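Enquirer: Output the structure for:
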Amino acid sequence: MSDDSELIDLPDADLRYFPRWVDAGLAEQWLSQLSAQTPWSQPQIKLYGRSIAVPRLVAWYGDPDARYRYSGLTHEPLAWTPLLADIRQRVQQQVGKHLNGVLLNYYRDGQDAMGWHSDDERELGRQPLVVSLNLGATRRFDFRRKGTSRIEHSIALEHGSLLVMSGLTQHHWQHQIARTRQVRAPRLNLTFRQIIDEPSL
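Expert: Model (predicted):
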């Protein structure tokens, strides 16, 4: 694991990017195993009264009590596999925090995407910690201020990279993975999270 990182300087945000966090060979091994072994699903969400399939494949893993609700869906955690448990341990060592769940997103090509959103669900606590491990094709990751439409900053998330979003980032910023015709290869993204059961939130 590499400690070489870059601070992404956005106001009211705490963002750190590790461009070569894991070496290419191990990253390729993880990508191959997880792509083949994960029981992928493609949930339906309600959008403007219509039910549509999300434009990517997903899977949620975590500790037994780490249920995660977003986009109107409640995700019951799959049990950690040995590989995911190993990756989680490495990520926890990097950030110095316990992470009890991981959302896997599989973008089959550039037409799979993630719309504008913030990871600010109640169960992520007051200052959500989201640690994003990127495997496969490089995709552009955009940021915009909440309440605005202009992209303020973009970063190319590379194979084997790690992006740590913490502090007040999710309160003030939204992010997206836009569709692109330029990418034909798949990308696998693992976003590790802290699910916090705090009734007072």
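
Enquirer: rest of the way, CA atoms for contacts and neighbours
Expert: Noted.

Enquirer: hang on, Phe192 in a helix?
Expert: No - counting by DSSP: H, G, I helix; E, B strand; the rest coil, Phe192 is not found in a helix; it is strand.

Enquirer: next up, for comparison:
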Amino acid sequence: MDLFSFEKQEFHLPDAQLIYIPNVFSKIEADTYFNAIKTNTNWQHDNITVFGKTYKQPRLTALYGENNLSYSYSNITMHPRPFSKDLLKIKVKIEGISQHSFNTVLLNLYRNGNDSNGWHADNEKVLGENPIIASLSLGEARPFHFKHRTLKTERHKLLLEHGSLLIMKGAMQHHWLHQIAKTKKLIGERINLTFRTLVDY
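Expert: Sure thing, here's the model as predicted:
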């Protein structure tokens, strides 16, 4: 199984590559994984510090991995739990599609439209020089906004659907920012699983 077995959208952006693949999992599979992960995950609700202000992170999170490498961002340090059977099954499929091995997954639970993730890049040193990040979306579709740091005309939006996979590659984390914005619409829950490869440095 490889990337080209699926219908996909590939964006050749300045300084980056972005690939979007809908229906990596069928609706039945995606529904099953959503319910199992929501129920069985040890969700945590951390304080986050941004621009010197500390408040509750507007989403729930969890970290799972193959090793004891922690992951830190915005004054939060997360320590991984061992992969569950469901997470391992998902990881194997995504590794086959992306042709890349991952050792960690960061889970985010967006409970409603008030939950969000502000503009940021996944550029922590522990992710390596040009990280490949594969993000599986389950549940409510949410727009993924991304913009270039210096090219003001390069600003885009992509709807991440139930059961879809988004792969960020190349130098994207150096040159682009992305977010899941708040919305006043009455929407349901979304879980996304962001598979990463942490390096020991």
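
Enquirer: Quick TM-score on the pair, please.
Expert: Laid over one another, the chains give 0.93 as their TM-score (TM-score structural alignment, normalised by the length of the first structure), with 198 aligned residues with a CA RMSD of 1.6 Å.

Enquirer: Run through the helices of the second structure in chain order.
Expert: Ranges of helices in the second structure, per DSSP state H, are 27-40, 85-98, 172-175.

Enquirer: And Tyr95 of the first structure, how close does it get to Tyr106 of the first structure?
Expert: To be clear, residue 95 of the first structure is Val; Tyr isn't right here. Using CA to CA, to the nearest Å, one gets 24 Å for the distance from Val95 of the first structure to Tyr106 of the first structure.

Enquirer: again with Ala27 of the first structure
Expert: Separation of Ala27 of the first structure from Tyr106 of the first structure (CA to CA): 15 Å.

Enquirer: and if you look at Gly147 of the first structure?
Expert: For Gly147 of the first structure, the distance to Tyr106 of the first structure equals 28 Å [CA to CA].

Enquirer: More neighbours: which of the two?
Expert: It is Tyr106, of Gly147 of the first structure and Tyr106, that has more neighbours when counted by other CA atoms under 10 Å, with 26 against 9.

Enquirer: Quick one: map that one onto the second structure.
Expert: By TM-score structural alignment, Tyr106 of the first structure lines up with Leu109 in the second structure.

Enquirer: go on, Met165 of the first structure?
Expert: Matched by TM-score structural alignment, Met165 of the first structure corresponds to Met168 in the second structure.

Enquirer: so who does the residue nearest to that match when sequence neighbours are not counted touch?
Expert: Computed as CA to CA, 6 or more residues apart in numbering, the closest residue to Met168 of the second structure that is not its neighbour in sequence is Leu18, at 4.9 Å. Contacts for Leu18 of the second structure (CA atoms under 8 Å, 6 or more residues apart in numbering) come out as Glu10, Phe11, His12, Leu166, Ile167, Met168, Lys169.

Enquirer: Shared with the first structure, which of the residues you listed?
Expert: For the contacts of Leu18 of the second structure, the contacts that are reproduced in the first structure, applying both residues aligned by TM-score structural alignment, their matches' CA atoms under 8 Å, are Glu10, Phe11, His12, Leu166, Ile167, Met168, Lys169.
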